[in-house]
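Asks: Structure of the sequence below:
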Amino acid sequence: MTTAFVPGMLPEEYESLRRTVAAFTDEEVAPVSAELDARHEFPYELVAKMGDMGLFGLPFPEEYGGMGGDYFALCLALEEIARENQSLAITLEAGVSLGAMPIHLFGTEEQKRELLPTVIDGRGLAAFGLTEPEAGSDAGGTKTRARLEDGEWVIDGAKAFITNSGTDITRFVTATAVTGTRTGRDGTQKPEISTIIVPNGTPGFTPEPAYDKLGWNSSDTHPLTFDGVRVPEANLLGERGRGYANFLRILDEGRVAIAALSVGAAQGCVDASVKYAKERKAFGKPIGDYQGVSFKIARMEARVAAARAAYYAAASKMVAGEPFKKEASIAKLIASDAAMDNARDATQVHGGYGFMNEYLVARHYRDSKILEIGEGTSEVQLMLIARELGL
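Replies: Below you'll find the model as predicted:
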């Protein structure tokens, strides 16, 4: 039977972690977040500190340098960090669930021992190369190709919107590529998609100039080019032809993590709005005394409670090893909507100040939209939920 995680009733080891990360967020992340965002500066120092705290190693076994925890512990950390800085939270989320987790789940023992310690100490990052210029939600439309030649994979193609792919501490990218064809259940030929590890600095592998983004300004995001890239045949990650299926599993887990990040963003909007509504006066009294404001904030809090319960439920099943695909999609859908809705309402509560970038709610307004797009759009989540219902 699944042991359900319940908001407000966490076991002490989880609550202790949550408090520790909350204190780190309030004391070290919050004071520098506006400046990092304004300068579009990657937070190397904060990433290193999170590494020292063991956050990048939370769900990994101690034998590889991890903390021996689980995915729910990572979600709690993401929620607390995202209250103040979504860019930093997505750096952690992508570094763990998209960068290191594929190695942990599908790598050989040699790959795990060689690569995991380099990316779970906060001194290195890995990236997840799935999305392409013409293959986003339709990830099966991969155009990148890889062929075996003299004991090496030769890779040609391009990837788009890849997080953590161009930092000074990026160690490698795991990239999907078509490595041949296979016969589908309907008798037609379909692309065989595999996953290959490409170390940073490999000739022909180029992180192109960073994107000029609407939000997540201190997160690292690049298009990637593969032009005759050669890596050893042993750099195949997992079984040949299972790359697409394996990355779908990674995305299921990642959706729970994105839901947690979204809850943190939504909670940050509530906290900022409550504080502002108590301090800001209009017509002789705090604006929080007016129902037009207080009811708006109350609805924001209700969204947070519902979204947190949804991701806790999904995480409970995931950690217990039970099927959680539907619950992950529900959590991601509800939580990303809550983040965007709360950001809009928080900006309204703050009035003109909410339109100023130095205010937290303005950053959340810009940052939260991508939560309805990345790691599966809201429309994809609805499709997956309907499919799980047999529709």
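Asks: hey, let's count contacts and neighbours off CA atoms from now on
Replies: OK.
Asks: From what I see, Ile90 and Asn217 are in contact.
Replies: No - checked against CA atoms under 8 Å, the pair Ile90 and Asn217 is beyond contact range at 11.1 Å.
Asks: residues contacting Leu214?
Replies: If you count contacts by CA atoms under 8 Å, 6 or more residues apart in numbering, Leu214 has them with Arg366, Asp367.
Asks: just checking, it is part of a helix?
Replies: No - under DSSP: H, G, I helix; E, B strand; the rest coil, Leu214 sits outside any helix and is assigned coil.
Asks: Roughly how far does it sit from Ser87?
Replies: Distance of Leu214 to Ser87, computed by CA to CA, to the nearest Å: 12 Å.
Asks: Alongside the first, I'd like the structure of this one:
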Amino acid sequence: MTDRAPQQVDRVLPTEEARDLIALVRDIVQGEIAPRAAEEEDAGRFPRDTFALLSESGLLGLPYDSAFGGGDQPYAVYLQVLEELAAARLTVGLGVSVHSLACHALAGYGTKEQRAEHLPAMLGGGLLGAYCLSEPSSGSDAASLRTRAVRDGGDWVITGTKAWITHGGIADFYTVLARTGAEGPKGITAFLVPGDAEGLSAAAPEKKMGMKGSPTAQVHFDGVRVPDSRRIGEEGQGFSIALSALDSGRLGIAACAIGVAQAALDEAVAYATDRRQFGRPIADFQGLRFMLADMATQIEAGRSLYLAAARLRDEGAPFSRQAAMAKLFCTDAAMRVTTDAVQVLGGYGYTADFPAERYLREAKVLQIVEGTNQIQRMVIARHLAGPETIR
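Replies: Next comes the predicted model:
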């Protein structure tokens, strides 16, 4: 079944430029993304042409400095773009979020010379990025990563394996966190590695329950040599760079989750108002009406939460706790809303003829990526009560 274009959410946007931007996104969604989403996800096809179009349209660098090819947009606007894209196809919305995450280290911690050399192509030159932090033995415990970078003259030689890498094997550049010093978070450094570097390879993509169009793969670094000019930040600064990127990335996941939830609600409302039982639309029955009302309320609450956190970020205020809260609440809400959407459709919701089952499968991964929701609860609790006491 071909997906319908998502319903247009009423948005409060700060400028005419932002309103034009959302209008552009909706045109692309309706013309290029939504009509192909179901077929391409079922076939497991990655829409590289869509990302090329998004790059040409200036949508891959929205929150970054226009001096380096970015869009100078507030994070609150960028996240609403992500929501629109994810509502049409999560592979696209999450892909843009991951690309933005991969650009974060260089944009925020690179030298002026590094940014001038690399960012224009990364933000608007048709390139696609990936972010390499997790490993087979270090997911939530990222500070224990084992991929190692060793100095060799003016170069670094990187050896190890990264896991669960979105765009693994197809990315044009990888932001890689590797160990350059002692064990623990202070021994980690960030590097910008070209996708065609000698010694870099990817395993076959993981076979996933959802997001089949988005390749997720292990990436192997077999003595990959990069010059010191591709080191981002100071030696040993990599873990703090990674945490900074993840705070922003978690807001991206929150926005994508609300996009998926909104798409599921739209599908449920359309079905409930069309489907007739006992001589009237099933949307007339109070039990179902209350279910739809609860779904809509969770979506609005989640949207408000991620936008509030984004505004803090835009103001330069601390937002780590709010980012964790937004990621936690929005992704849990998406799981509840998509589950309820399948229930509203009944037997049809369990079939691939309707997109509700796909939304449910896709929502699950959002509770896991960029820090599981259990990790988000730990982050929030640390802000409230301080670090855990080790006995």
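Asks: quick one: TM-score?
Replies: Once superposed, chain against chain, the TM-score is 0.92 (TM-score structural alignment, normalised by the length of structure 1); 376 aligned residues with a CA RMSD of 1.6 Å.
Asks: and whichever residue in structure 1 pairs up with Pro205 of structure 2, what element?
Replies: Under the alignment (TM-score structural alignment), Pro205 of structure 2 maps onto Ala210 of structure 1. According to DSSP states H and E, Ala210 of structure 1 maps onto no helix or strand at all.
Asks: ok, and the closest non-adjacent residue to Ala210 of structure 1?
Replies: Distance criterion CA to CA, 6 or more residues apart in numbering; nearest residue to Ala210 of structure 1, sequence neighbours excluded, is His222 at 4.7 Å.
Asks: SS state for the residue mapped onto the one you found from structure 2?
Replies: Matched to structure 2 by TM-score structural alignment, His222 of structure 1 sits across from Ala217. Secondary structure, three-state DSSP: Ala217 of structure 2 is strand.
Asks: Confirm for me that Ala217 of structure 2 is in contact with His167.
Replies: Yes - if you go by CA under 8 Å, Ala217 of structure 2 and His167 touch, sitting 7.5 Å apart.
Asks: out of these two, which sits in the more crowded spot?
Replies: Ranked by neighbour count (other CA atoms under 10 Å), Ala217 of structure 2 and His167 place His167 first, with 26 against 21.
Asks: so what does the longest strand along structure 1 touch, helix or strand wise?
Replies: Secondary structure of structure 1 per DSSP state E: the longest strand is strand 170-183. Strand 170-183 of structure 1 sits against strand 125-129, strand 145-149, strand 189-199, with contacts defined as 3 or more CA pairs under 8 Å, 6 or more residues apart in numbering; DSSP states H and E.
Asks: Single out the most deeply packed of those strands.
Replies: strand 125-129 (a mean of 29; mean count of other CA atoms under 10 Å).
Asks: compared with structure 2, how much does it deviate?
Replies: Here the mean offset of strand 125-129 of structure 1 against structure 2 after fitting is 0.9 Å, by mean CA distance after the TM-score superposition for structure 1.
Asks: and that strand, which stretch of structure 2?
Replies: Under TM-score structural alignment, the match for strand 125-129 of structure 1 is residues 128-132.
Asks: again with stretch 35-47 of structure 1
Replies: Stretch 35-47 of structure 1 lines up with residues 39-51 of structure 2 when matched by TM-score structural alignment.
Asks: got a list of what the spatially most central residue of structure 1 touches?
Replies: Nearest to the centroid of the C-alpha atoms of structure 1, with distances taken as CA atoms, centre = their mean, sits Glu93, at 4.0 Å. Applying CA under 8 Å, 6+ apart to Glu93 of structure 1 gives the contacts Leu78, Gly254, Ala257, Ile258.
Asks: Map it onto structure 2.
Replies: Glu93 of structure 1 maps onto Ser97 in structure 2, by TM-score structural alignment.
Asks: so its match is in which element?
Replies: Per DSSP H and E: helix 90-109 holds Ser97 of structure 2.
Asks: Can you name the next helix or strand after that helix?
Replies: Next in sequence after helix 90-109 of structure 2, counting helices and strands by DSSP H and E, comes helix 112-124.
Asks: which ones are touching the closest residue to Lys325 of structure 1 other than its chain neighbours?
Replies: In this structure, Lys325 of structure 1 finds its nearest non-sequential neighbour in Asp252, 6.1 Å apart by CA to CA, 6+ apart. Neighbouring residues of Asp252 of structure 1 by CA under 8 Å, 6+ apart: Phe324, Lys325, Ala328, Ser329.
Asks: Among those residues, which pair sits farthest apart?
Replies: Farthest pair in those (CA to CA) is Phe324 and Ser329. Separation: 8.6 Å.
Asks: Which one's more surrounded, these two?
Replies: Shown here are Phe324 of structure 1 and Ser329; by other CA under 10 Å, Ser329 has more neighbours (28 against 20).
Asks: Tell me the secondary structure at that one.
Replies: Three-state call for Ser329 of structure 1 (three-state DSSP): helix.
Asks: residue contacts, it?
Replies: Asp252, Arg255, Val256, Gln381, Leu382, Leu384, Ile385.
Asks: any idea how far the second one is from Gly201 of structure 1?
Replies: Summarising the geometry, the distance separating Arg255 of structure 1 from Gly201 of structure 1, computed by CA to CA, is 30 Å.
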